[in-house]
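Student: sequence isn't available, so here's the structure alone:
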């Protein structure tokens, strides 16, 4: 068997086979008509295959095969095209879990639409506000779905698609991703209310602050607290002077984190928060 060939082990349906590559690895291979009139031990070439999934554990293999059994090949192919587009746009790499989750979601939404029902869409302003890149990809994906399948899913579907990308990119469950977004939103509200400003969401200061808050809340929610860096603690003591508004605002952020998540905010975390809040404050004053 040549390097660019696979040997069929089992035909799942006309478009899906389980095969063995030249390294002896078991793969799930998909392609239009790939399994048609194929038998065990038949050889298939790479030009017949649109996608292979290698080294799957039993759970993921079963989930994938269940999906292929329930969703039309057209949906699987469309989902793979969306993921390839998302990888290019977001400079990310996604594993088989996204294929399974996203194809299942698209298939459900399409079936609901064809049955005359509106499928539940994750209408979440935090997705649009704090994950703009993923949301833009979600809009492109929705356009691909509607044009390919000649349907008209509502624009809110973009948010649901974006949310699948967010959870896959950050390697978090839906619930964990929602926790991060809720916390970032609450902190942003504290900043705007306490400083009596409206942040410029197109500014670099805003973008940098949101990115910092995502990592900050990820540490608060899911990672063990690390001891404060003493050298940064010294800098924090110095920078408090002359940044009274930002410092008081960060006190309120720390109070929110402590009361809501039972987690203290270290001096080094406070230092970075003050720097970001000060930038937002200066940007807002400049825009007035």
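Tutor: Received, thanks. What you are looking at is a predicted structure, and each value in this text was computed from that prediction instead of being measured.
Student: from now on I want contacts and neighbour counts done on CA atoms only, so please keep to that.
Tutor: Will do.
Student: SS state for residue 27?
Tutor: The three-state assignment at residue 27 reads strand, by DSSP: H, G, I helix; E, B strand; the rest coil.
Student: for residue 81, see how far away it is.
Tutor: Using CA to CA, to the nearest Å, residue 27 is found at 20 Å from residue 81.
Student: okay, the two: which has more neighbours?
Tutor: residue 27 (22 against 14; other CA atoms under 10 Å).
Student: list the contacts of that one.
Tutor: Residue 27 makes contacts with 18, 19, 20, 21, 52, 53, 54, 55, 56, as judged by CA atoms under 8 Å, 6 or more residues apart in numbering.
Student: what is the neighbour count of the third one?
Tutor: The reference is to residue 20. Around residue 20 there are 22 other residues, counting by other CA under 10 Å.
Student: doesn't residue 9 make contact with it?
Tutor: Yes - if you go by CA atoms under 8 Å, residue 20 and residue 9 touch, sitting 6.7 Å apart.
Student: can you count the residues close to residue 180?
Tutor: Residue 180 has 22 neighbours, counted by other CA under 10 Å.
Student: list the contacts for it?
Tutor: 214, 217, 218, 221.
Student: where do the strands sit along the stretch 101-250 of the chain?
Tutor: In the stretch 101-250 of the chain, no strands are defined using DSSP state E, counting those that start in this stretch.
Student: quick check, central residue of this structure?
Tutor: Among the residues of the chain, residue 166 comes closest to the average C-alpha position under CA atoms, centre = their mean, at 1.4 Å.
Student: which residue, other than its chain neighbours, is closest to that residue?
Tutor: residue 134 (6.8 Å; CA to CA, 6 or more residues apart in numbering).
Student: ok so, going back, make a ChimeraX selection of the buried ones in the contacts of residue 27.
Tutor: Command for ChimeraX that selects the buried part of the contacts of residue 27, burial taken from 16 or more other CA atoms under 10 Å:
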select :18,19,20,21,54
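Student: for comparison:
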């Protein structure tokens, strides 16, 4: 059981965790007919915000005060499905920004005002998984508010998912798109092929690049230099010299653009993905 220290609304209260640090918990109707000092059933809680920065706390409190709890519940459904089906944990900040975005989108949608997403093509092809969850989220909005949103809205939701998935600010999204686009372009021009962006092999390549970019930008210290990469790299060089040479082109681009030196294991995985894309294309 949780003791209430402050009531924010019927679905949100302030309390303390086991370390006696302030936390904010959300749950459908958890504060209904309750007062400060009362206990609430922990089984009713669907989201806990643990200690966070002052800026994030203010944003969360503002969102709670100004937003219908139904938007928090829809956000939670999206987050829960990603966790259960894809084992993806989104950072808490995206839960707040996604909730606010959904509320704003519905208000616009009720007036027939829909925004165009300039990254629609990139999202559908480079982040197809996140885009598919964006489409699913539109069904939730349709069922709740009877509004038919265009695919562009699925793209906006996908951007929030991507930002939460990678733990970065939404502003980093375009940078990751530019990175994937540039690397894909190197492969296209090197082999002079038209890539099937809907293929499984390309989807895996895009996912690899997505997480490679995150590691390159934010997690360089935890790189694994791979004790097996040297021998496997020799096999790749001998069996598929073209894919290996293309991987080296990408290596040079990344070193020049991002001042990041790829290790053998990273070159190896690039070559493997490139080989699969090219093989599928030739078939």
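Tutor: The structure has been received and is ready for your questions. Owing to the predicted nature of the structure, the values given are computational and were not obtained by experimental measurement.
Student: before we move on, the earlier item: just flag the most distant two among the contacts of residue 27 of the first structure.
Tutor: 21 and 56 (13.6 Å; CA to CA).
Student: check the offset of stretch 24-36 of the second structure from the chain's centre.
Tutor: 30 Å (CA atoms, centre = their mean, to the nearest Å).
Student: ends of that stretch, how far apart?
Tutor: 14 Å.
Student: ok, now stretch 255-262 of the second structure?
Tutor: 8 Å.
Student: for the aligned partner of residue 109 of the first structure in the second structure, what are its contacts?
Tutor: In the second structure, the residue matched to residue 109 of the first structure (TM-score structural alignment) is residue 105. Contact analysis of residue 105 of the second structure by CA under 8 Å, 6+ apart lists residue 114.
Student: any idea how far residue 87 of the second structure is from residue 105 of the second structure?
Tutor: 27 Å.
Student: any idea where the helices of the stretch 151-283 of the second structure begin and end?
Tutor: 151-166, 172-191, 200-218, 229-239, 241-258, 264-282 (DSSP state H, counting those that start in this stretch).
Student: list the buried ones in the second one?
Tutor: Okay, so that is helix 172-191 of the second structure. Counting neighbours by 16+ other CA under 10 Å, the buried set in helix 172-191 of the second structure is 173, 176, 177, 179, 180, 183, 184, 186, 187.
Student: for the fourth one, same thing?
Tutor: Under the neighbour-count criterion of 16+ other CA under 10 Å, helix 229-239 of the second structure has 229, 233, 236 buried.
Student: what's the match for residue 128 of the first structure in the second structure?
Tutor: Counting by TM-score structural alignment, residue 128 of the first structure lines up with residue 124 in the second structure.
Student: the equivalent of residue 141 of the second structure over in the first structure: neighbour count?
Tutor: Aligned by TM-score structural alignment, residue 141 of the second structure pairs with residue 145 of the first structure. Here the number of neighbours of residue 145 of the first structure (other CA under 10 Å) works out to 20.
Student: which residues sit in contact with residue 145 of the first structure?
Tutor: Counted by CA under 8 Å, 6+ apart, residue 145 of the first structure has contacts 78, 151.
Student: if I look at it, how far off is residue 68 of the first structure?
Tutor: Distance from residue 145 of the first structure to residue 68 of the first structure, by CA to CA: 18 Å.
Student: can you check residue 256 of the first structure too?
Tutor: Look at residue 256 of the first structure and residue 68 of the first structure: by CA to CA, they are 46 Å apart.
Student: what about those two, which has more around it?
Tutor: residue 68 (21 against 18).
Student: now do the contacts for the residue nearest to the centre of the first structure.
Tutor: For residue 166 of the first structure, the contacting residues are 131, 134, 177, by CA under 8 Å, 6+ apart.
Student: what does it align to in the second structure?
Tutor: Per TM-score structural alignment, residue 166 of the first structure is aligned with residue 162.
Student: for residue 279 of the first structure, same thing?
Tutor: Applying TM-score structural alignment, one finds that residue 279 of the first structure aligns to residue 276 in the second structure.
Student: look at the closest residue to that match other than its chain neighbours and say how many residues are nearby.
Tutor: Sequence neighbours aside, residue 201 is the residue nearest to residue 276 of the second structure in space, at 6.2 Å (criterion: CA to CA, 6+ apart). Applying other CA under 10 Å, we find 19 residues neighbouring residue 201 of the second structure.
Student: again, but for residue 88 of the first structure
Tutor: Other residues close to residue 88 of the first structure by other CA under 10 Å number 10.
Student: what do we get in the second structure for it?
Tutor: With TM-score structural alignment as the criterion, residue 88 of the first structure pairs with residue 84.
Student: next one: its match from residue 140 of the second structure, what distance?
Tutor: In terms of CA to CA, residue 84 of the second structure sits 17 Å off from residue 140 of the second structure.
Student: what of residue 224 of the second structure?
Tutor: Residue 224 of the second structure is 40 Å from residue 140 of the second structure, by CA to CA.
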